[in-house]
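S.K.: predicted model follows, preceded by the sequence.
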Amino acid sequence: MTKRVLFTGGGSAGHVSVNVALIPRFKEKDWTISYIGSHNGIEKDMITTQFPDVPYHGIASGKLRRYFSVKNFTDPFRVLAGVMQAYRVLKKEKPNVIFSKGGFVSVPVLLAAKMAKIPVAIHESDVTPGLANKLAIPFATKIYTTFKETLQFMPKDRSTCAGAIIREELFTGSRKVGEELTNLHASKPVLLIMGGSLGAQGINKVVRDSLDSLLEHFSVIHLCGKGNIIQTDKEGYVQYEFVSTELPHLLEMTDLVVSRAGSNSIFEFLALKKPMLLIPLSKESSRGDQILNANAFVQQGFALKLEEQDLSQECFLTTVRQLRDQQWTMVEKMEEAPPSYTIDQMTDEIALLSRSNGN
């Protein structure tokens, strides 16, 4: 009998990346796979590009804003329309189980799943659940968290800390390939800087203002975001707008990381034992989830943190030096971290959930 799984989640790459990691394993196990996302979100590009054989269904979705907007009055009707569209998809695809990574597009899907009596698993990345997952939790059969601290916000009888689901290809990097890609062969340690596409300008500026000092001690790989590459001939400094298949090789040759504090990224650095300096998005630019993520990693000894309002050249260079001095202590702490679920373990959990409802 054919087993069917439907994935949902979108709005940001973080709400899709775990799905992208899990889909290949379900394909290997001969499950029939489908996806529900928004009509024009990043999830559509990621899923249809990487898995053109997976049916993608776009539905209407709204967004609950924490500020006044006329759309706050119209979006509930979009959510209602999305519920009915999702329900029709569920009746057509007949999934045995649904896996949701979050984002507002997942809310109507989980409401429809409740109506259709289909078991649902949710994975929450951040220390505190996002608004979409808060709305979806009552309709979830099982909730998996990345941080153990998140369990205090979840129903105890349905929640488990699974950790981060790490893309397996990140463990396949080659230092030699990385050196060929970057042309960095010096004996200096490699500092990888990942500003992210959202709010990267502050990080880009302080890095470039500090570049001469950094290059005295490091080779620098800078992922600076689309349209942010500058003209320079400084030796030991390599820029990329973004990378995809190159990333495992760049990480393999990396000694230290400077990054935002998105949950998926920082757990990938943890899994690869890369000491990190985290510069979380401020509360003015987000709901503050990255600050909580960074605080949790600092408390466990995996990272240092620099608040965005303190992002001066002097503070940045001082903290990078501290990171270099503390890197081996951090690696020791990382070695002691409890392991996250593997791709196989998470796949088995979802499969087991499909059977819990008699499917």
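M.R.: Cool, the structure landed. Numbers count the residues shown, from 1 in each chain.

S.K.: contacts, neighbours, all on C-alpha from now
M.R.: Noted.

S.K.: surely A261 touches I279?
M.R.: Yes: judged on Cα atoms under 8 Å, A261 makes contact with I279 at a distance of 6.5 Å.

S.K.: okay, and the common contacts of the two?
M.R.: Shared contacts of A261 and I279 (Cα atoms under 8 Å, 6 or more residues apart in numbering): A294.

S.K.: would you state the helices of the stretch 201-350 of the chain in chain order?
M.R.: 201-209, 211-215, 247-252, 263-271, 289-299, 313-335, 343-356 (DSSP state H, counting those that start in this stretch).

S.K.: again, but for the stretch 1-150 of the chain
M.R.: Under DSSP H, counting those that start in this stretch, the stretch 1-150 of the chain gives helices at 17-28, 42-50, 71-93, 106-116, 131-136.

S.K.: ok, back up a step: would JSON lines of the helices of the stretch 201-350 of the chain with mean neighbour count and distance to F139 be doable?
M.R.: Below are the helices of the stretch 201-350 of the chain laid out as JSON lines (neighbours: other Cα atoms under 10 Å; distance: least, Cα to Cα, whole Å):
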{"stretch": "helix 201-209", "mean neighbour count": "17", "distance to F139": "39"}
{"stretch": "helix 211-215", "mean neighbour count": "16", "distance to F139": "50"}
{"stretch": "helix 247-252", "mean neighbour count": "21", "distance to F139": "36"}
{"stretch": "helix 263-271", "mean neighbour count": "20", "distance to F139": "24"}
{"stretch": "helix 289-299", "mean neighbour count": "20", "distance to F139": "23"}
{"stretch": "helix 313-335", "mean neighbour count": "16", "distance to F139": "35"}
{"stretch": "helix 343-356", "mean neighbour count": "16", "distance to F139": "14"}
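
S.K.: take a look at this one as well, against the first:
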Amino acid sequence: MKKVLFTGGGSAGHVTVNLALMPLFLDEGWSVDYIGSAQGIERELVGSLDAVKYFPISTGKLRRYFDIQNVKDPFKIAKGVYQAYRLIRTRKPQVVFSKGGFVSVPVVIGAWLNKVPVIIHESDITPGLANRISIPMAAAVCTTFPETGGQIGKDKTHYVGAVIRQELQQGDADRGRKFCGFHASKPVLLIMGGSLGARKINEAVRAALPVLSKTFQVVHLCGKGQLDPDLSVPGYKQYEYINEELPDVLAMADMVISRAGSNSIFEFLSLQKPMLLIPLTKQQSRGDQILNARSFETAGYCRVLAEEELNDASLVQEVTGVYDKREEFIAHMLDNKHSDALSAVFRLIKEKARPSSNPAWK
């Protein structure tokens, strides 16, 4: 049986592309394994696929700043490399696909040591630290933005565009309203702060609810541990995270407030959802979300609100601005030509896969 191994985690953005690809391999009869962290969100998300075997390994965070954990984490990463090496040696995949995140680095190293080809997917304009470490060991790198190839080297870069989960196109607005207890006579505002949540966005949304709720029904995905059990406002629903019902919730949404992770914003683009993007600051990240958001703003898909300028008043003002011009945003998004990135990546992984008689296993 042909075998493929997936890795990636730490946030939902490092898992969604894997979730789109794995069913395609299962449908063709491949054996599918996943290596992730013991406690990360990837374990929760991948756990919904019964046919996928999940293997947790030790992992550490690669930080750009001083932290006492920087002393301990290299040992965790080294342990993770050994665990990944042994797992790959035992499971014998023909190919490894990595979506990035810190847990992917030990897996890529383990695959490289076992002479198993690795395909990497980079969502953002600029590669993240984990992918920058991994790219020299990869057989190919799939990119979402064409300009990323200039930073990686065109010899192994494959510009494919954005990978969109097929199930998102199958959402039903009526099911979404039933799930949230909403009605069809009032527009819906969806807030997504990322799988880990966004405390400052949550605070601004809750402070602005008295005004926002006059115009919108509000569904708020606020992140793990960030529910406010004392908050009760008619037409306001809060959840830590939504998985199976997300296509329906997106189908009913009239506009979205979101961070600017590449996977998410391209999914909103494919569904023609007007966006207000609040990217992570340079103090919180390497600045990739700022680049993503400005690219979308230039294309006419969204408006951007810097987190440094975020408060309840600015949030209301920007939401009103997006909603009032929603038809203009939708018109620009309809002009976007979607590529079949999912099929392109699927084909590339299969092309790079080693035969089952890989001499590395002998």
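M.R.: Alright, I've got the coordinates. Just so it is clear, the structure is predicted and the values come from calculations on it, not from any experiment.

S.K.: got a TM-score for the pair?
M.R.: Here the TM-score for the pair of chains, by TM-score structural alignment, normalised by the length of the first structure, is 0.91; 357 aligned residues with a Cα RMSD of 2.3 Å.

S.K.: on that earlier part again, out of the helices of the stretch 1-150 of the first structure, which gets nearest to S286 of the first structure?
M.R.: S286 of the first structure lies closest, by Cα to Cα, to one member of these: helix 131-136, at 12.2 Å.

S.K.: where in the second structure does the closest one fall?
M.R.: The alignment of helix 131-136 of the first structure onto the second structure (TM-score structural alignment) covers residues 129-134.

S.K.: next one: the matching stretch to chain centre, how far?
M.R.: Centroid separation for stretch 129-134 of the second structure versus its chain: 17 Å, with Cα atoms, centre = their mean, to the nearest Å.

S.K.: what's in contact with it?
M.R.: Outside stretch 129-134 of the second structure, the residues that reach it (Cα under 8 Å, 6+ apart) are L62, G100, G101, F102, S104, V105, V108, I109, I120, E122.

S.K.: recalculate using a threshold of 7 Å.
M.R.: G100, G101, F102, V105, V108 (Cα atoms under 7 Å, 6 or more residues apart in numbering).

S.K.: make a markdown table from these and add neighbour count and distance to I88 of the second structure to it.
M.R.: Below are those laid out as a markdown table (neighbours: other Cα atoms under 10 Å; distance: Cα to Cα, whole Å):
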| residue | neighbour count | distance to I88 of the second structure |
| --- | --- | --- |
| G100 | 28 | 17 |
| G101 | 22 | 19 |
| F102 | 24 | 18 |
| V105 | 28 | 14 |
| V108 | 31 | 10 |
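
S.K.: of these, closest to K156 of the second structure?
M.R.: Closest approach to K156 of the second structure among the contacts of stretch 129-134 of the second structure (Cα to Cα): V108, at 15.8 Å.

S.K.: counterpart of that closest one in the first structure?
M.R.: Checking TM-score structural alignment: V108 of the second structure goes with L110.

S.K.: and its match, how close does it get to G288 of the first structure?
M.R.: 25 Å (Cα to Cα, to the nearest Å).

S.K.: got it, and G14 of the first structure?
M.R.: Distance of G14 of the first structure to G288 of the first structure, computed by Cα to Cα: 16 Å.

S.K.: which one of those two has more residues nearby?
M.R.: Taking neighbours as other Cα atoms under 10 Å, G14 of the first structure and G288 compare with G14 leading, 19 against 14.

S.K.: so who does the more buried one touch?
M.R.: N264.
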